[in-house]
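In: below is the structure, and that's it, no one-letter string:
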């Protein structure tokens, strides 16, 4: 158990400072336009970022060009091991931790504005020198980006009819001194429903964007239906992880709440009927690098947030991530693991031992399911588990099934199982024509005749499990179980 209680970004960084190899900083000045991300690509981005890259420590840039009073933290969640430290759980049990949290939610509480650290410094959009681009050191990932992006903004809004609230992460581009564009993946986020209801009524939707928060909130905010249906506030999952409620406070300029100990809070309104071209300032045709490893196309018509104010803590720390980095794998993948565990456990208790949404799938496209066949009638249930996984997370494209003696978190071990336990003609199950994710460029009619619309895919199961009646033929070589630290203490 850690002696440092993590409940915001600063305490998270304080914890990482105590763990060798988990946090570094630099006083060398860095430019937020492409250069900052270019540096961290080599330090610790990982994920689906173009090589050379690697898993490494989180990093703080103490001097950012154009932002004298702010620092930028990146890669806080860009390591599964580091997420384990921050959530106080073993890395291979994180999916189980979140699964338990979903079952035992704790509702957030609202504290007085005087106690809210996020409002220590206030900037109103009515001030003549107000410019969000100067106040918030949002980087660009590449030189082709449509503009500076807020990549880790906790967007919080409420249903204009039912008043239920939700938090999600969206693609947010700074478009002008007081405007931010907001991208919605069709049908994938609750805030999209809220926005559509408000727009249908011709009314703006109040929205707060909290940046630099407790990592538990960042992870929890990435849950999706059916695990968290419309009306389920994911802040309740973050509360369950910490075993205490998330603290919110009332915004200053809009009728909405924000995360009370955030480093930055942007208050604004999603305007009804107003759209802008995402790359209106660059004309590159591109938005920013997304989790599959490719730069997403700029959206020709995208909703806009009119900013009312920016509040922040004294000496704020901007938190950002590289779109295709391991950070996305942690945020999207671990909640997906929990969702699959939850769905399969309901159908066949005790059969699914663990799930890993691998880095190579960006945390969304690929899952490895470790399945235990205990009796003859379990044969075939492993494929049922794969089908349930597809149901639990619609954006999932590939499922690899492995036995209990295969480490699902070691892709080399998974591929070993594929090589020695699977035959292509019987172990590969294809399910064409299923809706998946629009950011996968191969999910397009130009790639396959089975695809009728962009975003449809052929979901595939790779059954690398041994048939139950053949288990005696597939026993792995058994080595003596010893404590290696007696011989090489520096390594263990």
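Out: Sure, I can see it. Just so it is clear, the structure is predicted and the values come from calculations on it, not from any experiment.
In: use CA for all of it now, contacts and neighbours both
Out: OK.
In: quick one, strands of the stretch 101-250 of the chain?
Out: Assigned by DSSP state E, counting those that start in this stretch, the strands in the stretch 101-250 of the chain fall at 109-111, 121-124, 149-150, 153-158, 165-169, 171-176, 179-183, 205-211, 247-250.
In: tell me what the helix or strand hosting residue 383 is packed against?
Out: Using DSSP states H and E, residue 383 maps to helix 381-392. When contacts are defined as 3 or more C-alpha pairs under 8 Å, 6 or more residues apart in numbering; DSSP states H and E, helix 381-392 packs onto helix 334-347, strand 398-402, strand 456-463.
In: here's the one I want to compare it with:
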């Protein structure tokens, strides 16, 4: 690992690294309104993903003058470039899935440090203070003017099983509802939902910490899901393996839970049993916030409620946020998806799956491109078995494209070339109807098709864009002479 990368262990050191690399980070002192304007700016600068055009992949951006929050700044787009994620995790962009796969297999458990050493607790605000108001303490933006409210979009939610003591970390959408209350949205099946339901059944609150502004390795690792990281597997151990150093936690001040010790902000609170709140109770827009498929999600009528007990933070804290459908979601969700698919397929057929890309257009969840190598006649058909394993590795996957080893899975034009020259719709399409997928896909609704029995049910599809093995010699791409273009174009690079 490089000397620079050895220093990246929190958000600030990550920003320092990016400052040293041209084109990766920009700052502005221009006053910006966190209500819709901040995200509206970054939509043009570097959001990418499934955001409505015009948008593009660009540098991360720091806003130093956020109206109403003079002692803090906001960073957006930190993970909105696969190249940038590779820089911060010290590996090539196309090898990120392999890095995470190795990390899952070699976890390093987190450790707990003393409160006096925790930078996240340099400044403390207790909810019992009459002037306490989380909306004034944390510059949480809205993505659009119709959002249900200010959202914490990249908070590391940490809680523990009340029976086993096992802990888990994940990311959920959190809407600031009042001076000391937040709503929390759960996609069915998330591990923290299991913890919450267990505590609620016992009539007890569930302590929860939300750490904001942390090491990017934690943000990516937190997005692993079952079966790769089953219930009881603490994904912080994956981040520890990426850094080859344990993540440091600290005991919270007002609840029986821990938080990330070097976070910029930590919210301490409890999920209150038996209490629900309407997500858009303050705006009545019927909308929540933009989600990864590129559409604004509907506000939920009855979400669990977090009662905030305290907010702690660093001196001059840096709030981190994301645009819901941006390339940040693609990378956070997609790279663990790639690792999960690589792991499952490699166990079944070693050496056949060369790479995986959880494609931008699917938000890192709905679509994967598998680069598969057929070496002998008996490999024919195994490429489709690999696709079936991919669906098993990540249940929210909807579409799988399979390409040969001479096609770049990260180049959409190359994948579409394979679709146009190595695919026949009536021969190379495999439909798997009636399978549970992800509830935010708007086509997964009985109103879309009478064949869909229930919301969240989908037809998963395999697009086999590989050449039949016995025809491989007839589908060879044109081979060009290997030359060094830098002789003719100084400084030229294919990277």
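Out: That came through, no problem. Because the structure is a prediction, the values reported are computed rather than measured.
In: just the TM-score for the two chains, thanks.
Out: The TM-score (TM-score structural alignment, normalised by the length of the first structure) is 0.99; 491 aligned residues with a C-alpha RMSD of 0.6 Å.
In: thinking again about what came up before, nearest to residue 327 of the first structure, of the helices and strands packed on helix 381-392 of the first structure?
Out: helix 334-347 (10.8 Å; C-alpha to C-alpha).
In: average distance between that closest one and the second structure?
Out: The superposed helix 334-347 of the first structure is, by mean C-alpha distance after the TM-score superposition for the first structure, a mean 0.4 Å from where its aligned residues fall in the second structure.
In: what about the helix or strand just after that helix, how far off from the second structure?
Out: Toward the C-terminus, helix 334-347 of the first structure is succeeded by strand 352-356 as the next helix or strand (DSSP H and E). Strand 352-356 of the first structure, aligned to the second structure and superposed, deviates on average by 0.2 Å (mean C-alpha distance after the TM-score superposition for the first structure).
In: quick one: contacts of strand 352-356 of the first structure?
Out: With C-alpha atoms under 8 Å, 6 or more residues apart in numbering as the test, strand 352-356 of the first structure has contacts from 92, 95, 333-334, 337, 340-341, 344-345, 367-372, 385, 404, 408-409.
In: now those residues: which count as buried?
Out: 92, 95, 333-334, 337, 340-341, 344, 367-372, 385, 404, 408-409 (16 or more other C-alpha atoms under 10 Å).
In: and stretch 146-161 of the first structure, how far apart are its ends?
Out: 34 Å (C-alpha to C-alpha, to the nearest Å).
In: give the buried residues for that stretch.
Out: 146-160.
In: against the second structure, where does that stretch fall?
Out: Mapping stretch 146-161 of the first structure onto the second structure (TM-score structural alignment) gives residues 148-163.
In: run the chain-centre distance for the matching stretch.
Out: 14 Å (C-alpha atoms, centre = their mean, to the nearest Å).
In: contact partners for residue 460 of the second structure?
Out: Applying C-alpha under 8 Å, 6+ apart, the residues near residue 460 of the second structure are 397-399, 431-433, 435.
In: how about it, what's its match in the first structure?
Out: Per TM-score structural alignment, residue 460 of the second structure is aligned with residue 459.
In: gap between its match and residue 436 of the first structure?
Out: Taking C-alpha to C-alpha, one finds residue 459 of the first structure at 8 Å from residue 436 of the first structure.
In: need the residues touching each of the two.
Out: 396-397.
In: and the helices in the stretch 351-495 of the second structure?
Out: All helices of the stretch 351-495 of the second structure, identified by DSSP state H, counting those that start in this stretch, fall at 382-393, 412-421, 425-428.
In: export those as CSV, with columns for distance to residue 449 of the second structure.
Out: Listed next are those as CSV, based on distance: least, C-alpha to C-alpha, whole Å:
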stretch, distance to residue 449 of the second structure
helix 382-393, 22
helix 412-421, 26
helix 425-428, 21
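In: which part of the second structure lines up with stretch 39-57 of the first structure?
Out: Counting by TM-score structural alignment, stretch 39-57 of the first structure corresponds to 41-59 in the second structure.
In: next, the buried residues of that stretch.
Out: 42-51, 55-59.
In: now do it: distance from first to last residue.
Out: 12 Å.
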